[in-house]
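J.: Give the three-dimensional model of this entry:
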Amino acid sequence: MKFFRNCFFVVLISCFAFNSHAQNSTAADTGSKINFNQTDAKGKRDGMWYIHQPARMGEDSYSEFGSYDHGIKFGKWYKTDNDGELVAIETFKNNVLNGEVKYFDKGHLYCVGHYRGLNPSQKYDTVMVVDPVTGAQSLVSVLAERGSLKHGTWQYYDPLTGRLEKEQEYQVDDLVYSKEFAMASVDSAYYKKKVQMLPHNAASGHYYKPPAGKQHSLTGTSE
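T.: A predicted model of the protein is given here:
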């Protein structure tokens, strides 16, 4: 889990910078000063930014941290939910998703995928595709206004055990391959044992019990 700890450390640094109103912070590894939440001469976001998005229109609040290049979102961006749990690590280029993305459920990895970002400065962009049967390569023209396309391998994991459950291959948003992986007997036994130990599973014997004298029935009478 070293990778997750490093991600969490990055988010903590960004939160500190935000709460300090983007004052100078000292990077522990280099000793250099880093300015957060800055703008360039034209008022465009530039450099490292921490952004908190309050809940709105039925969507939960979240925070994200990453870099801008004169108003253009690029590189890896880290997103956390309202509880500070890691939700996503996404890669951007020219303000659109491009490259590997990772998604998490309560901090546990459940999906790794790939996007192909389209060039927003052009009306059309071209993407190389491979025929899944013949292996022949060809270029496909796509409207750039579509932003990003699923393009490449997408893998889905059980967030509880880390077991690979499904693998898919996309080309220009089209699904060309899909395979589901059956659970091996040894994995099945491990999974069942882990599920039985969850606090909400009464079979584990570890579910929550109120202290004596604090137990109440639905009718309001003490048990």
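J.: When you work out contacts or count neighbours from here on, use the C-alpha atoms and nothing else.
T.: Fine.
J.: who touches the host helix or strand of Phe16?
T.: If you go by DSSP states H and E, Phe16 is part of helix 2-19. For helix 2-19, contacts defined as Cα atoms under 8 Å, 6 or more residues apart in numbering pick out Gln23, Asn24, Ser25, Phe36, Asn37, Trp49, Tyr50, Ile51, Phe65, Tyr78, Leu86.
J.: want to put them side by side, so please do this one too:
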Amino acid sequence: MNMKPVTAIFILISMHISQWSFGQCKTYKLNKKSDTINCTDFQNLKQGKWVTRVEENYGEPGYQEAGFYKDGKKEGEWTRFNLMGDVTAEEQYKWGYKDGICRYYNLMGLIREESWRATNPKNPYDTVRAYHLDNPDKYDLKIIKVDASTVKHGTWTYYDPQSGTITKTEEYVIDQLIPAKKAKMIAAKDSSVFKSPADSLAAANKKKPPEVLEWEKKHQKKKIKVRDGATGVN
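T.: From the prediction side, this is the model:
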């Protein structure tokens, strides 16, 4: 069979990439598209894309999660699903710790938006704003040593998932709850990228990896018992 040169080159490159990927892994799996996932390198460190599944155990609900590892630590965006395939969490990681905006859902929509800051293990110092107690609009920049691996830092927002309205906001600086102008924070959050709980869930569900979609397709007729619509995330 004759093969066009461009097609032949593409196949050879694809084979080379696949062999290179396998060569970096002590253990690995292949998904439906023959992509390498769940790679453990020869130093027994998790690398690249991972999709894991935890079954229900002793009354605790099971879940699936998908994201990336770098040298054995979570890195970038991780998405968690319940065993019915509904998104329950979107978390950001750096150096293996939560860093940035993390969102949590129940079956009705967005319930909480958290803000975290991870500490670089190689440089445990950070520059933070030290607000004046008599005037929350004024602050000084201070360099401090951060002992924790990750700390609450920024605005935490709590939602009514049915209406999408904000029920409470909190402002943190390196794990310290500080006074804040509640009305100003609410007005800022009203222009959030998520217009409603339904919109937030729709956006999150678009990120389902093919491994989760494949499992859902195989088990769509199987009824899975769940306790309630809570995320299971504190």
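J.: Just give the TM-score of the two.
T.: Here the superposed chains carry a TM-score of 0.61, computed using TM-score structural alignment, normalised by the length of structure 1; 152 aligned residues with a Cα RMSD of 2.3 Å.
J.: buried sites along the helix holding Phe16 of structure 1?
T.: Neighbour-count burial for helix 2-19 of structure 1, counted by 16 or more other Cα atoms under 10 Å, picks out Phe8, Val11, Ile13, Ser14, Cys15, Ala17, Phe18.
J.: which among those gets closest to Val176 of structure 1?
T.: Nearest to Val176 of structure 1 among those: Phe8, at 35.3 Å, using Cα to Cα.
J.: if we can go back for a sec, which SSE is immediately downstream of the helix holding Phe16 of structure 1?
T.: Sequence order places strand 25-26 as the next helix or strand after helix 2-19 of structure 1, per DSSP H and E.
J.: quick one: contacts for the residue positioned nearest the centre of structure 2?
T.: Closest to where the C-alpha atoms of structure 2 average out (Cα atoms, centre = their mean) is Glu91, at 2.2 Å. Applying Cα under 8 Å, 6+ apart to Glu91 of structure 2 gives the contacts Glu77, Trp78, Thr79, Lys98, Ile101, Cys102, Arg103.
J.: Let's verify it: helix, strand, or coil?
T.: Under DSSP: H, G, I helix; E, B strand; the rest coil, Glu91 of structure 2 falls in the strand class.
J.: State the distance from it to Ala204 of structure 2.
T.: According to Cα to Cα, to the nearest Å, Glu91 of structure 2 and Ala204 of structure 2 sit 11 Å apart.
J.: Check Asn57 of structure 2 too.
T.: In terms of Cα to Cα, Asn57 of structure 2 sits 26 Å off from Ala204 of structure 2.
J.: mind listing what Gly113 of structure 1 touches?
T.: Applying Cα under 8 Å, 6+ apart, the residues near Gly113 of structure 1 are Glu100, Val101, Lys102, Lys150, Gly152, Thr153, Trp154, Gln155.
J.: Neighbour count: Asn57 and Ala204 of structure 2, which is higher?
T.: Ranked by neighbour count (other Cα atoms under 10 Å), Asn57 of structure 2 and Ala204 place Ala204 first, with 19 against 8.
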